[in-house]
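Student: structure for this input, please:
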Amino acid sequence: MNFKKLQAMQAKLDEAILADKAPMTAEGRFNKTLVALSVEIAEVANTVEHFKFWKDNKGKIDESRFQWHGELMDISLGDRDKLVDLRNRMKEVSPKQAHRLTLIEECSDALHFILSLANQANKELVGFNLVPFEAAKEEKYITIQSTICSLVTSYGRNKQVDLEYLMDYFYDYVESLGITPQELEQAYYDKNKINYERLENGY
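Tutor: Down below sits the predicted model:
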C-alpha cells in the first residue's frame, strides 16, 4: 500500500472537511476521530457478524446499494448515470459478492480514520510490521479497540508507537476477513471520491 499517497490524500480531505466546521482543539479533534474509528471498526465486525454465535446465516449487505431481484441484485442509486455505470460494471452480483463489497467499503471507512489519526500525530506510516496475530477474530477486534482506548492517554513517542500497533492490528484483522491490501487501497480511493461528492452536496 502506498501510505505516503494515502496520508497525503487524507490530509487534503480532512482540510476540506474542517474548512467549514467550528474550530476545535487538537486534542478534541483527535479524540473525536478515535471515537469515529471505534464505531467504524464495530461496523466492520457487525458486517461480518463473526461474533454472532447464535446466527447461522452471517454476513450483512448494504441494502441502500444492493437490493434483491430474484437471483441477481439491482444497484440502487439516486443518480441515473451512476446507476447505469454500475449496472454495466456489475451485471450479476451474488449475495456473497455483495457482502464482500459491503465489507471492503466498511474497512476503507476505518482506514480513513486511521490515516487521519496518523496525520494528526505527525506519524508517517510505512507498512505492516507485525507478525500475524494468531487469534480468533473476536480477540483481534478487542485488541484493536483496546489500542484505540490506549491512544486516548498516549503522549509523544507512545502515541507514535500505539499508532503503529493500531495499523498493524487493523490490517491483521482485515486480512483475517479475507481482504487484500490491494482491495483495501482501491476501496480507499473509491470512497475518497465519494467523500468529496458528499462535501459538495452538504453532507
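Student: from here on, just use CA atoms for contacts and neighbour counts.
Tutor: Noted.
Student: in three-state terms, how would the closest residue in space to Thr143 that isn't next to it in sequence be classified?
Tutor: Ranked by CA to CA, 6 or more residues apart in numbering and with sequence neighbours excluded, the top spatial neighbour of Thr143 is Tyr169, at 7.3 Å. State at Tyr169, reduced to three classes by DSSP: H, G, I helix; E, B strand; the rest coil: helix.
Student: contact partners for Tyr169?
Tutor: 130, 133, 140, 143-144 (CA atoms under 8 Å, 6 or more residues apart in numbering).
Student: C-terminal to the biggest helix by length in the chain, what's the next element?
Tutor: Determined from DSSP state H, the single longest helix within the chain is helix 95-120. For helix 95-120, the following helix or strand on the C-terminal side (DSSP states H and E) is helix 137-152.
Student: that next one packs against which elements?
Tutor: helix 26-48, helix 156-176 (3 or more CA pairs under 8 Å, 6 or more residues apart in numbering; DSSP states H and E).
Student: ranking those helices by burial, who's on top?
Tutor: Mean neighbours per residue, mean count of other CA atoms under 10 Å, is largest over the helices and strands packed on helix 137-152 for helix 156-176, with a mean of 19.
Student: and this one, so I can compare the two:
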Amino acid sequence: MQLEKLFNMQQALDQHIEEKHELQNEELFNRKVLALLVELGELANETRCFKFWSIKPSSEKSIVLEEFVDGIHFILSLGIECGFQNLKYAMNNEPPGSGVSDQFLLIYESVNNFKNSKNEHDFKVLLESYLQLGTLLGITYEEMEKAYFAKNEVNYQRQQNNY
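Tutor: Here you go, the predicted structure:
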C-alpha cells in the first residue's frame, strides 16, 4: 500500500476543506477523533459482527469497503494533525489472531489511547490495527487503496457541491 501517497492526498483534501470552511485556525483534532469513532461504529454496523441475536448477513463487500475507507480518511487526517505523515510503516500481511468484534474493540481502545497521548507509537498501533481489521474483513491492501482513491474524489465533489 502506498501510504505516502494516501497521506499526501489526505493532506491536500484536509487543506482544501479547512480553507473552504475557514477552519485554518480551528482545533479539529477532537472532532476528527469523534468522526473516526462514528465511522468505526458505522462500519461495525455494516459488518453486523456484534449482532449475535440476528441471522441477517453482513452488508455486501462494496458497502463494507466504503465504510472502511471512511475510517482510513480520518486516521490519516489525525496522523497529519500530529505530524506523522512521513513515518515509515511496516505493513503486516498477517491478520490478527482475534475475531472481528475483538478487533473493533481493540481499535476503539487504540483511538482513545492515541487521543490521550498523541504520540507516534499509539498512532502506529491505531493505523496498523485498523488495516488489520480490513484484512479480517477480507479486504486487500489493493482494494483499500483503490477505494480510498475513489472516495477521495467523491469527497472533493461533495465539497464543490457544498455538502
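Student: TM-score of the superposition?
Tutor: Once superposed, chain against chain, the TM-score is 0.92 (TM-score structural alignment, normalised by the length of structure 2); 161 aligned residues with a CA RMSD of 1.7 Å.
Student: could I get the contacting residues of Ile17 of structure 2?
Tutor: 23, 159.
Student: what's the mean deviation for the strand or helix carrying it versus structure 1?
Tutor: For Ile17 of structure 2, the host element (DSSP H and E) is helix 3-20. Comparison of helix 3-20 of structure 2 with structure 1 after fitting gives an average deviation of 0.6 Å (mean CA distance after the TM-score superposition for structure 1).
Student: may I see the buried residues of that helix?
Tutor: For helix 3-20 of structure 2, a neighbour-count test (16 or more other CA atoms under 10 Å) marks 3, 6-7, 9-11, 13-14, 17 as buried.
Student: one step back: drop anything exposed from the contacts of Tyr169 of structure 1.
Tutor: Counted by 16+ other CA under 10 Å, the contacts of Tyr169 of structure 1 give 140, 143-144 as buried.
Student: let's have the residues you listed in TSV, adding distance to Leu177 of structure 1.
Tutor: What follows is the buried ones among the contacts of Tyr169 of structure 1, written out as TSV (distance: CA to CA, whole Å):
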residue	distance to Leu177 of structure 1
Lys140	11
Thr143	15
Ile144	14
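Student: closest to Glu164 of structure 1 among the residues you listed?
Tutor: Ile144 (11.5 Å; CA to CA).
Student: show me what that closest one lines up with in structure 2.
Tutor: Here Ile144 of structure 1 is matched to Ile107 in structure 2, going by TM-score structural alignment.
Student: so who does that match touch?
Tutor: With CA under 8 Å, 6+ apart, Ile107 of structure 2 has these contacts: 126, 129-130.
Student: out of those residues, which is nearest to Trp53 of structure 2?
Tutor: Tyr130 (25.5 Å).
Student: quick one: map that closest one onto structure 1.
Tutor: Aligned partner of Tyr130 of structure 2 by TM-score structural alignment: Phe170.
Student: returning to what we had before: tell me how far the residue nearest to Thr143 of structure 1 lies from Leu130 of structure 1.
Tutor: 8 Å (CA to CA, to the nearest Å).
Student: ok, Glu27 of structure 1 next?
Tutor: 28 Å.
Student: and if you look at Lys21 of structure 1?
Tutor: From Lys21 of structure 1 across to Leu130 of structure 1, the span is 37 Å (CA to CA).
Student: what of Ala187 of structure 1?
Tutor: As judged by CA to CA, Ala187 of structure 1 and Leu130 of structure 1 stand 23 Å apart.
Student: out of the contacts of Tyr169 of structure 1, which are shared with structure 2?
Tutor: Mapped onto structure 2 and checked by both residues aligned by TM-score structural alignment, their matches' CA atoms under 8 Å, the contacts of Tyr169 of structure 1 keep the contacts 140, 143-144.
Student: closest one of those to Cys107 of structure 1?
Tutor: Nearest to Cys107 of structure 1 among the kept ones among the contacts of Tyr169 of structure 1, with distances taken as CA to CA, is Ile144, at 13.1 Å.
Student: pipe the contacts of Tyr169 of structure 1 into CSV and attach distance to Phe51 of structure 1 per row.
Tutor: Formatted as CSV, these follow (distance: CA to CA, whole Å):
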residue, distance to Phe51 of structure 1
Leu130, 24
Phe133, 18
Lys140, 11
Thr143, 14
Ile144, 15
